[in-house]
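> When you get a sec, could you give me coordinates for this:
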Amino acid sequence: MGIIKGKITFIDGSVFDFREIMGIKEIDYRFHYMDKNMKLICRWDSAPHHPEIKSFPYHLHTNKEVLNSPKMNLIKALDEISLNVIWNIER
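Purely as a prediction, here's the structure:
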């Protein structure tokens, strides 16, 4: 079993707070991404609290709704976030 957790502040001021727990068979995660004002942009997690979601227990929170999401990991989340950071600094 292993745990990785931390917080990254990007050049555009956005913040990524993450925790990934790797077990023998499963990965439990929470990847929380916020803008520079600490307002939620999105959060991927594997908490089993939205059984109505097709991708249960994996899902994505936005500031408006909860959506289906494929199973995520730290690298996938960073890939998604990097696109947003690049877009923010190029505009």
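> okay, CA-based contacts and neighbour counts for the rest of this
OK.
> Which residue ranges of this protein form strands?
Per DSSP state E, the chain has strands spanning 2-9, 15-22, 27-34, 40-45, 59-62, 66-68. These are given in chain order.
> Hey, what's the angle from the second one to strand 40-45? Just curious.
Okay, so that is strand 15-22. Orientation of strand 15-22 against strand 40-45 (axes from the mean of the first three to the mean of the last three Cα atoms, to 10 degrees) gives an angle of 0 degrees.
> From H61, how far out is G2?
When distances are taken as Cα to Cα, to the nearest Å, G2 and H61 turn out to be 25 Å apart.
> between the two, which one's more packed in?
A direct count of neighbours by other Cα atoms under 10 Å for G2 and H61 places H61 higher, at 17 against 9.
> Spit out the contact partners of the more buried one.
For H61, the residues meeting the contact criterion (Cα atoms under 8 Å, 6 or more residues apart in numbering) are 42-44, 67.
> Second chain to compare with the first, below:
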Amino acid sequence: MAEDPDGAPHRDQMIQRYLDDIEKVIGFHPTILSSTLQKRLGPDGKTIYVTGTIMFSDLSVLEIAVFAVEMRNKMAVDKYRFQYMDKKGRMVFRYDNAPHHREAPTFPHHKHLPNRVSPSTQPSLTDILNEISAAILNN
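Reported below is the predicted structural model:
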């Protein structure tokens, strides 16, 4: 892998590695039927916006929106929304860090459930896919 003079991976390689990691995580889960991701590189070459949907074996859907930024030679998620819906389109849960639930002790991170909002740390895509897969396999 080519490196910058300071020994860090080139920016475009960091973003590509980040995108490859997302694809690997999605490809690992046997409950996933299909996925469609759109990737938009920011004009500065330091940001990536990933949106898309993942369909599961029970026809439930996860909508993804992640804005990641290169910071200190790694990719950091700045903004995110992961909304999981059942096959009828009803929200099961949504993780996000929109700054609208200041009462959450984990502000701005929180998890929406059908009838409440609960504290949450920033989840990884792996965490969310594991949560969904466990729910599908336990039904």
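> before we move on, back to that, ranking by neighbours, what's the top pick from the contacts of H61 of the first structure?
When neighbours are counted by other Cα under 10 Å, W44 leads the contacts of H61 of the first structure with 25 neighbours.
> Longest helix in the second structure, by number of residues?
In the second structure, assigned by DSSP state H, the helix with the most residues is helix 11-28.
> Does anything pack onto that helix? Which helices or strands?
For helix 11-28 of the second structure, the packing partners by 3 or more Cα pairs under 8 Å, 6 or more residues apart in numbering; DSSP states H and E come out as strand 61-71, strand 74-85, helix 125-137.
> what's the counterpart of D17 of the first structure in the second structure?
Matched across to the second structure, D17 of the first structure falls on E63, judged by TM-score structural alignment.
> Quick one: neighbours of its match, just the number.
Taking other Cα under 10 Å as the neighbour definition, E63 of the second structure ends up with a count of 18.
> That one and Q83 touch, don't they?
Yes: the pair E63 of the second structure and Q83 passes the contact test of Cα atoms under 8 Å, sitting 5.1 Å apart.
> Tell me the buried residues in stretch 105-125 of the second structure?
For stretch 105-125 of the second structure, the buried set under the neighbour-count rule, 16 or more other Cα atoms under 10 Å, comprises 106-112, 117-120, 122, 125.
> which residue sits closest to whichever residue in the second structure pairs up with V66 of the first structure, ignoring its sequence neighbours?
For V66 of the first structure, the aligned position in the second structure is occupied by V117, per TM-score structural alignment. For V117 of the second structure, ignoring the flanking residues on the chain, the nearest one in space by Cα to Cα, 6 or more residues apart in numbering is K111 at 5.6 Å.
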